[in-house]
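>>> missing the sequence, but the structure's below:
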């Protein structure tokens, strides 16, 4: 009995030790970037580098918040990511409801084809998309980034919402139709409110994807008027010098809102990713 208890204790110790090491390894790059953002330039370039910060300064944060380009980039990213999220939720909820509820041929194949878009390499369409946007004067506009972001975000949106809609009992819609509601009214007034946790989870994940997107932003944004933060951060470098402290501070400022969202709504995100895993 004692041997069994001892093994359980050592097993628990090893398990939590493994978790601690794993979290430390995963968090180390983020902690190192944060450390870069709060030390002086002399310590930043010290060799060998210091593991723990020896001096603290907020100069890097003062630099980025005094930069009008970075401030504009934060607004641009919010507009692009927010618009992408709204469009994805609108189109994705309708498509997901049709796949989950309406009976039509090849619905499973249709969902498979939608998910296949997520595996398509975006870099493969950069050149033709650039030429097409140039032809219709969309380059260096928000829509040049919102449209491809929406295309590549929709598969995740539809996949998550289909799982949530399938978990809701059909009796709710039938009861609404008995009361005179149409299919669209039942969807808008009954299904969407009940699937609010799933819709909210999908919105968070879609926003994070659009906020972090770099390829389309770097290709289709030419000026400060449309430049998002993912493109603005490398601009804290010149031909001769690189302000690593400012880049690190900008990376921290851009990442913190996403970290807060994920930590605050982690339970909903997990439930959204696992919805429908047991019951289809």
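Happy to help now that I have it. Treat the numbers as computed from the prediction; the structure is a model and nothing was measured. Numbering: from 1, shown residues only.
>>> from here on, contacts and neighbour counts on C-alpha atoms
Noted.
>>> can you tell me how far the residue lying closest to residue 74 once chain neighbours are set aside sits from residue 57?
Nearest non-adjacent residue to residue 74, counting by Cα to Cα, 6 or more residues apart in numbering: residue 229, 5.7 Å away. According to Cα to Cα, to the nearest Å, residue 229 and residue 57 sit 23 Å apart.
>>> second one coming, line it up with the first:
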């Protein structure tokens, strides 16, 4: 008869479970998330000679900011940043405006096909962007909107609507109806109740949806490359792709440009971290 090995008091076995294991898992997640950004930062501070040196050199012998200066002189990086900011801000504002009204209608009005509408919203977000590229391009060309901000703002708004609407629906459903009814009894319209009562109370969800929409618009590459071929209308992702030459890959300069592009997102997340995390958590619990 075989004996079962059971050594609960074995030295060194406790770290494999409980808080220690959770800390190890959290450390691996943090390392996996931050290592690529740290590697890009270190590369941006190296010279070309240090980058190709053998054996591999993780830290530069002497920090240099020349790559950042070259990133702004080789390409109009400032213009690309301004274009990305304009497109991302406009599409985010429009996405929040439309999705707030759509989410309110789904959450509050007695719509007969409400569940079907939610299903269609989820299904619409599952189409790969590459399958939508040709119809979007033809639509923008027929409207004469190519090489304009509008050519990107409108598609980005449509692409962001599903996720923004789903986030806001869960928050709007958690707000008591009595608050809106009291406001409407006092003479407020339903739209006024949405703007003055519902949206302020759902601020974490609004911030969460806004951050998601802004990041998606800031990082998008395929539509920006296809719809705005003009050099004056390029966004950051497209502009960074132009740093490489036919036979050369200036990785330190490209890394410097990437760091410059990452900084606005890092600042945005740092400023609204608590609201975004709270919005994602509350939305998941209440939805």
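On my side now, so go ahead. Because the structure is predicted, anything quoted here is derived from the model rather than measured.
>>> next, the TM-score between them, please.
TM-score of the superposed chains, computed with TM-score structural alignment, normalised by the length of the first structure, equals 0.92; 279 aligned residues with a Cα RMSD of 2.1 Å.
>>> the residue nearest to residue 74 of the first structure pairs with which position in the second structure?
Counting by TM-score structural alignment, residue 229 of the first structure corresponds to residue 236 in the second structure.
>>> these two touch, right, its match and residue 81?
Yes. Between residue 236 of the second structure and residue 81 there is a contact at 5.7 Å, judged by Cα atoms under 8 Å.
>>> okay, and the common contacts of these two?
By Cα atoms under 8 Å, 6 or more residues apart in numbering, residue 236 of the second structure and residue 81 have these common neighbours: residue 261.
>>> between the two, which has more neighbouring residues?
residue 236 (27 against 19; other Cα atoms under 10 Å).
>>> from residue 32 of the second structure, how far off is that one?
Using Cα to Cα, residue 236 of the second structure is found at 24 Å from residue 32 of the second structure.
>>> again, but for residue 56 of the second structure
From residue 56 of the second structure across to residue 32 of the second structure, the span is 20 Å (Cα to Cα).
>>> same question, residue 54 of the second structure
25 Å.
>>> quick one: contacts of whatever helix or strand residue 207 of the second structure lives in?
Per DSSP states H and E, residue 207 of the second structure falls inside helix 203-219. Helix 203-219 of the second structure has contacts (Cα under 8 Å, 6+ apart) with 84-85, 87-89, 91-93, 95-96, 156, 160, 163-164, 167-168, 171, 199, 236-237, 265, 268-269, 272, 275-280, 283.
>>> what sits against the residue nearest to residue 74 of the first structure?
Here residue 229 of the first structure is in contact with 70, 73, 74, 76, 77, 254 (Cα under 8 Å, 6+ apart).
>>> can you give me the helices in the stretch 1-150 of the first structure?
Assigned by DSSP state H, counting those that start in this stretch, the stretch 1-150 of the first structure shows helices spanning 2-38, 41-44, 59-65, 68-101, 107-117, 126-135, 142-167.
>>> so which bit of the second structure is the third one matched to?
In other words, helix 59-65 of the first structure. Counting by TM-score structural alignment, helix 59-65 of the first structure corresponds to residues 66-72.
>>> at the geometric centre of the second structure, which residue do we find?
In the second structure, the centroid-proximal residue (Cα atoms, centre = their mean) is residue 215; its distance is 2.8 Å.
>>> show me what it aligns to in the first structure.
Per TM-score structural alignment, the equivalent position to residue 215 of the second structure in the first structure is residue 208.
>>> could you do residue 190 of the second structure as well?
In the first structure, the residue paired with residue 190 of the second structure according to TM-score structural alignment is residue 183.
>>> so that match is in contact with residue 177, correct?
Yes. Counting by Cα under 8 Å, residue 183 of the first structure touches residue 177, with 7.2 Å between them.
>>> any idea how many residues pack against the aligned residue in the second structure for residue 241 of the first structure?
Taking TM-score structural alignment for the superposition, residue 241 of the first structure sits opposite residue 248 in the second structure. Here the number of neighbours of residue 248 of the second structure (other Cα under 10 Å) works out to 8.
>>> now stretch 132-152 of the first structure: buried residues?
Using 16 or more other Cα atoms under 10 Å as the test for burial, stretch 132-152 of the first structure gives 133, 138-150, 152.
>>> farthest pair within the residues you listed?
Spanning the widest gap among these are 140 and 152, at 19.5 Å by Cα to Cα.
>>> wait, what's in contact with residue 230 of the second structure?
By Cα under 8 Å, 6+ apart, the contact set of residue 230 of the second structure is residue 147.
>>> how near is it to residue 79 of the second structure?
To residue 79 of the second structure, residue 230 of the second structure is 12 Å away according to Cα to Cα.
>>> can you check residue 15 of the second structure too?
Computed as Cα to Cα, the residue 15 of the second structure to residue 79 of the second structure distance reads 52 Å.
>>> before we move on, the earlier item: for the match of helix 59-65 of the first structure, buried residues please.
67, 68, 70, 71, 72.
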